[in-house]
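*Asks:* just the structure for this:
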Amino acid sequence: MTKESRDHRTAGHGTPDHRIALIPGDGIGTEVIPAARRVLDAVAVRHRLSLTYDTFDWSCARYLRDGAMMPEDGLETLRGYDAILLGAVGSPEVPDHVSLWGLLIPIRRGFQQYVNLRPVRVFEGVPSPVRGAEPGAVDFVVVRENVEGEYGEIGGRLNRGLPGELAVQEAVFTRTGVSRIVDYAFTLAGRRGGTLTSATKSNGIIHTMPFWDEIVAEHAAGHPQVAWHQEHIDALAAKFVLDPARFDVVVASNLFGDILSDLAAAVAGSIGIAPAANLNPERVFPSMFEPVHGSAPDIAGRGIANPLGAIWSAAMMLDHLGHAAAATRITDAIAAALATTPVRTPDLGGSATTDAFTDTVISLL
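*Replies:* You can find the predicted model right below:
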């Protein structure tokens, strides 16, 4: 049985509206998740929401102790929650493929969180390293397919350690998988009143990418109000840097979306501020929310991690749970903290602690 902390004190009033599973994970995840919870508790009081939390110690430390990142019944344990807030996964002592495939990916796939949603925004007060990427001008979303594509499990290795050793990794693109992520992206672009860009590489990848392109074109017919085009991934990466303001919704396969969203976070000023949502849009299973920055073992335990990504992820969680006003209150407070105060963590050029930045956001709620 894993160690687990149950905290049934509620933020807000009355019977809990939502049960939240907290998985701080590794490294700075154990620092930014408490920060995000403090902000959630503060906004819950203001919006008369009630939240209750259970904290799980599923992590690389657990793997080193017990031989598994999470217990065998981990998914069943999480199934009853309304949402999951994850900190980070990864440790130098555990190979990345062991930690990711032992925790993060089983949750994403077991709960059919096939939409990975990553908003990108240049905030006032956070200079972009890209010339011309101005606050208010760069505000787009990367919609990444999250459960199949290039990150399939089909393949293997043969003749390990011999001169003829080989490795085979199969990409898996299904009509169902591509159709549902493309429809989600077109619908999102329609709500935003913007355009859609499809990332492809059909000039070099002969089977999966033409298949992707065909399905995008088919589903575009069902969204005539949305202007769209496709870009080859190499040219698209260059345009993210040369002219990020031109984009609104970008839809991409698992690998392409992973790379593009991290590049976009760097364009916005720091990967430390980037949030992500792993969504099961049908709400059959809980969705999971996480900052993109990873476990950052080089600064873990020093109290200087940027909590912005985790706080913004918590805002995305509230929005998914139906509390758009509370979510907006958090993102407005983040924007105000960056625009009107000098408080910055070291990744943004300042000297503030995790707690100090969190205090500033809470004061601006």
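*Asks:* from here on, just use CA atoms for contacts and neighbour counts.
*Replies:* Fine.
*Asks:* check which helix or strand Ala325 maps to.
*Replies:* helix 324-340 (DSSP states H and E).
*Asks:* what's that helix in contact with?
*Replies:* 39, 43-44, 47, 123-126, 308, 311-312, 314-319, 343-344, 360-362, 364-365 (C-alpha atoms under 8 Å, 6 or more residues apart in numbering).
*Asks:* counting neighbours, which bits of that helix end up buried?
*Replies:* Across helix 324-340, burial judged by 16 or more other C-alpha atoms under 10 Å covers 326-331, 333-338.
*Asks:* likewise stretch 292-311?
*Replies:* 292-296, 300, 303-311.
*Asks:* contacts for that stretch next, please.
*Replies:* 26-29, 31-33, 35-37, 39, 87-92, 262, 271-276, 290-291, 330, 334, 345-347, 351-355, 357-358.
*Asks:* also this sequence, please, to line up against the first:
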Amino acid sequence: MESSFRIAVIPGDGIGAEVIAAGQQVLEALAKRSGSYGFEWIPYPWGSAYYAEHGVMMDAKGLELLQNSDAIYFGAVGWENVPDHTSLWGLRLNITQNFDQWANIRPVKFLPGIDSPLRTDTSGLDWIVVRENSEGEYAGLGGRNLSGRGPGNEVAVQTALFTETGCERIIRFAFDLALTRAVPKVSSVTKSNAQQYGMVLWDEVFRRVAADYPGVETESVLVDAMSARFVLAPQSLSVVVASNLFADILSDLGSALAGSLGLAASANLNPEQRFPSMFEPVHGSAPDIAGRGISNPVGAIASAALMLDHLGLPGEAGKLEAAIEAVAASGIKTRDVGGTAGTQEVTDAVIAALGQ
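*Replies:* Okay, here's the model as predicted:
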């Protein structure tokens, strides 16, 4: 074995444990077939159950522990015993912000055999949402004050942060990504007609960066118009770059159009590799189906493919993506996409497809 990768594993809450276990099984099978690399899994029990016992979502030295890994494989966060903002900021956002994982990529892929609500031929539809992942509307700046005035009089301030550095690095990342695609095009999404400071700055930086990429087609679209475009003209999309909030929402819309949030993969990247990057399915902890063995593992498995590519194994990532497509085309799929298969059945099918 030539390489061994240290992967920090945070299954988190709900179906997170189920889909991450599925992804690990697939990665182990792929590594065994290759014989040239392997994985050292370092599990961490952080999440809502950890919070119930310790009063925090992760260990106080958690970031220090994660720092030594080559990548982080994350399942989901959120449960009824913890307020959503506490669970999110206490674990996932704690990691992405402190590790400066400023580039979030969320591919929107239409798999064969998976029905889409779109009333159009979905063959050939394939775009990527690039999300600014460190500032914007999720910067965490603001506060709640004046509670002393009594019920109904408190004031909450939530401040979005846009910096030239933050805007330029994510926009340039999107352009570099567009150069690798069949259709080199970047669509920038803002609401700069109404948000006249931060998003006008974004627009100005976008135009400046675009001048360095004369071979890439560009457009600037307001977020409401882009929401409609996702549904009415998805064939016009290649790389869509947007702020933390807008890209979060648009990528979920894209995944729903592809058939289910259970299919969606994502990568939280620190492109400079000063910190480990984190890979996770887009879906949440899904308490309503947790423990029933019916969760869709495809989003987690596809996130594993993104992790392989990040680790310098693009060929292996391609094999895994091809196996996912083969299984979807075969009709082996979970309930959320119209099938009857369970989590393990889909996982076993992906593993079998790797050998074909």
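*Asks:* hang on, the earlier thing: and of the buried residues of helix 324-340 of the first structure, the nearest to Gly193 of the first structure?
*Replies:* Thr328 (18.8 Å; C-alpha to C-alpha).
*Asks:* report how many residues lie close to Gly155 of the first structure.
*Replies:* 10 (other C-alpha atoms under 10 Å).
*Asks:* that one matches what in the second structure?
*Replies:* Using TM-score structural alignment, the equivalent of Gly155 of the first structure in the second structure is Gly142.
*Asks:* mind telling me what element that match is part of?
*Replies:* Assigned by DSSP H and E, Gly142 of the second structure falls in strand 136-145.
*Asks:* the most centrally placed residue in the second structure in helix, strand or coil?
*Replies:* The structure's the second structure has its C-alpha centroid closest to Ser266; by C-alpha atoms, centre = their mean the separation is 2.5 Å. Classification of Ser266 of the second structure by DSSP: H, G, I helix; E, B strand; the rest coil places it in strand.
*Asks:* how close does the alignment partner in the first structure of it get to Gln113 of the first structure?
*Replies:* Superposed on the first structure with TM-score structural alignment, Ser266 of the second structure falls opposite Ala276. As for Ala276 of the first structure, its distance to Gln113 of the first structure is 12 Å (criterion: C-alpha to C-alpha, to the nearest Å).
*Asks:* over to Ala21 of the first structure?
*Replies:* In terms of C-alpha to C-alpha, Ala21 of the first structure sits 16 Å off from Gln113 of the first structure.
*Asks:* do Ile20 of the first structure as well
*Replies:* 16 Å.
*Asks:* quick one: the helices in the stretch 251-365 of the first structure?
*Replies:* Remark: helices assigned in the stretch 251-365 of the first structure by DSSP state H, counting those that start in this stretch are 254-267, 308-320, 324-340, 354-363.
*Asks:* how about those helices, which one is nearest Glu282 of the first structure?
*Replies:* Ranked by C-alpha to C-alpha, the member of the helices of the stretch 251-365 of the first structure that lies closest to Glu282 of the first structure is helix 308-320, at 11.5 Å.
*Asks:* residues in the second structure aligned with the closest one?
*Replies:* Using TM-score structural alignment, helix 308-320 of the first structure pairs with 298-310 in the second structure.
*Asks:* need the counterpart of Gly349 of the first structure in the second structure.
*Replies:* By TM-score structural alignment, Gly349 of the first structure lines up with Gly338.
*Asks:* how about Asp57 of the first structure?
*Replies:* Mapped onto the second structure by TM-score structural alignment, Asp57 of the first structure lines up with Pro45.
*Asks:* its match - nearest residue in space that isn't next to it in sequence?
*Replies:* Residue nearest to Pro45 of the second structure in three dimensions, not counting chain neighbours: Ile10, with 6.5 Å by C-alpha to C-alpha, 6 or more residues apart in numbering.
*Asks:* kind regards, and thank you for your time.
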